[in-house]
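>>> what follows is a predicted protein model with its sequence.
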Amino acid sequence: MSGAEKVMLGLLADIHKATVKSGEIDADFVHKALFNNAEWAFSWELSGMVSDEDFPTPDYVYETASILSAWRHIEASYKHLDDADKATVRDAIGSEPEFQGFDGNNETEHFSAALVMIQDLKRFDEFAGRSCNSHSPSLHRHRQVVERTKEKQDLRQGELLDKDDLIDILKR
């Protein structure tokens, strides 16, 4: 989408917001997607109206979704452990397992995609309210976590992970 097209779409969203009190298209969402260079989000949010052909989803967005999904599974598994197993995991990895985000300065595409998915698309509600800025490079580690989590999920056929799985996935 060209810069001129973005300006026109933004202006149309402003007109829509000022004249239409309710409707299927959220003008604020349109503005946020344009501002964050996340036109791909249109095909995710408005799938009945536009397609991925109209606004293709970049590979980094799919990777971000995989990372968020892995961390969703890790955090959910940890929450279901008993207190003794939680303590074992904390002792082994040094803290509670929690998605810390991406480096907002150097991993900007993933950082921005995560914010759009969490805040605007409401796809990963459990991470809402977090800054998602790790303030240090984390993408390499996230990729390792995704691979290890996939391996464990395949073995467990999608069931929650146990303490040993969590330690194996997260121990550095």
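Right, received. Where do you want to start?
>>> use CA for all of it now, contacts and neighbours both
Will do.
>>> distance of Ile74 from Phe35?
31 Å (CA to CA, to the nearest Å).
>>> these two: which is more packed in?
Ile74 (23 against 12; other CA atoms under 10 Å).
>>> now do the SS call for the spatially most central residue of the chain.
Per CA atoms, centre = their mean, the C-alpha nearest to the average position across the chain is that of Ala114, at 3.6 Å. Classification of Ala114 using DSSP: H, G, I helix; E, B strand; the rest coil returns helix.
>>> thought it was touching Glu63?
No. With contact defined as CA atoms under 8 Å, Ala114 and Glu63 do not form a contacting pair (10.1 Å).
>>> the residue nearest to the centre of the chain and Trp40: what is the separation?
13 Å.
>>> same question for Val7.
Counting by CA to CA - Val7 and Trp40 are separated by 17 Å.
>>> alongside the first one, take a look at this:
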Amino acid sequence: MSNCWCWEAIKMKLSNVERLVLSNQYKILMDLNPDEVDYYEEKLKIVQNGYTHYYNDLFSEIDEELPEHISQEVVAVLNMYRAINFSYDDLKDDEKQEIPKHRVEFEGFDGNEEPQHYSFCRFVIEDSNRFQELHNKNGYNAHRDVLPKYRRMLIVWEKLGRKTDLSRDEIISLVTPPKQAI
């Protein structure tokens, strides 16, 4: 077993066409951003000279693609909370008193432990202006793991047929944590 650096694992290839396109893009960016000429000039030299060792630097500002299952899960949670909130709003006042308001409010996701869920959620609500009824003035960082709770709720919601018009009892079944065994 050798003690070599594993540069091979991160080596990237760009075709001549890709290099030409990137080269032109960096030239345009240099013209549009005179205060950042040095930054774009370095990127331009990497591309033009084919310095493959530094190709990964070209993409340092681009995150890895978000796995589809994460975006689907976030949207499912948001749809579920939309149904809960609209249904809660339709309840009579005496029925609402049986359900603590904080239980129906969307908390967000944990920014530390669930960062992909958290950032996609913020994008969907804040940048894409979707699910505005779930807007949270405190942000979308729950500051605790909430995925186990949401996944439990999604199972219940699935059994309810992903209904959007929920009864009081159905809301309670979604937002009430299961009893802990002693």
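Everything's here; your move. Just so it is clear, the structure is predicted and the values come from calculations on it, not from any experiment.
>>> residue boundaries of the helices in the first structure?
Under the criterion DSSP state H, the first structure contains helices at 3-19, 27-35, 40-45, 59-79, 83-93, 108-115, 139-156, 163-170.
>>> reformat the ones you listed as TSV; add distance to Phe102 of the first structure.
As requested, these are exported to TSV (distance: least, CA to CA, whole Å):
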stretch	distance to Phe102 of the first structure
helix 3-19	27
helix 27-35	19
helix 40-45	19
helix 59-79	10
helix 83-93	19
helix 108-115	5
helix 139-156	7
helix 163-170	16
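>>> which one of those helices lies closest to Glu126 of the first structure?
helix 59-79 (7.6 Å; CA to CA).
>>> neighbours of the equivalent of Asn79 of the second structure over in the first structure, just the number please.
Matched by TM-score structural alignment, Asn79 of the second structure corresponds to Ser69 in the first structure. Applying other CA under 10 Å, we find 16 residues neighbouring Ser69 of the first structure.
>>> what do you get for Glu126 of the first structure?
Quick note: Glu126 of the first structure (other CA under 10 Å) scores 12 neighbours.
>>> quick revisit: mind checking which of Val7 and Trp40 of the first structure has more residues around it?
Remark: of Val7 of the first structure and Trp40, Trp40 carries more neighbours, 20 against 13, as counted by other CA under 10 Å.
>>> mind listing what Asp128 of the first structure touches?
Quick fix: residue 128 of the first structure reads Ala, not Asp. By CA atoms under 8 Å, 6 or more residues apart in numbering, the contact list for Ala128 of the first structure reads Ile118, Gln119.
>>> and Phe86 of the second structure, by the same measure?
Neighbours of Phe86 of the second structure in contact, by CA under 8 Å, 6+ apart: Thr164, Asp165.
>>> redo that, cut-off 7 Å
By CA atoms under 7 Å, 6 or more residues apart in numbering, the contact set of Phe86 of the second structure is empty.
>>> same question for Ile67 of the first structure.
His142, Val146.
>>> neighbours around the closest residue to His16 of the first structure other than its chain neighbours, how many?
Distances taken as CA to CA, 6 or more residues apart in numbering place Ala27 nearest to His16 of the first structure, at 6.8 Å, with adjacent residues excluded. Residues within reach of Ala27 of the first structure, counting by other CA under 10 Å, total 21.
>>> now do the contacts for Ala27 of the first structure.
So, once contact is read as CA under 7 Å, 6+ apart, Ala27 of the first structure ends up touching Ala13, Asp14, His16, Lys17.
>>> tell me the one of these nearest Asn133 of the first structure?
Using CA to CA, the contacts of Ala27 of the first structure come closest to Asn133 of the first structure at Ala13, 29.1 Å.
>>> just give the nearest non-adjacent residue to the closest one, would you?
Ala27 (4.9 Å).
>>> the one you found -> the second structure?
Ala27 of the first structure maps onto nothing in the second structure, by TM-score structural alignment.
>>> cool, and Asn105 of the first structure?
Here Asn105 of the first structure is matched to Asn112 in the second structure, going by TM-score structural alignment.
>>> count the neighbours of that match for me.
Asn112 of the second structure: 13 neighbours (other CA under 10 Å).
>>> cool, Leu20 of the second structure as well?
Neighbour count of Leu20 of the second structure, defined by other CA under 10 Å: 15.
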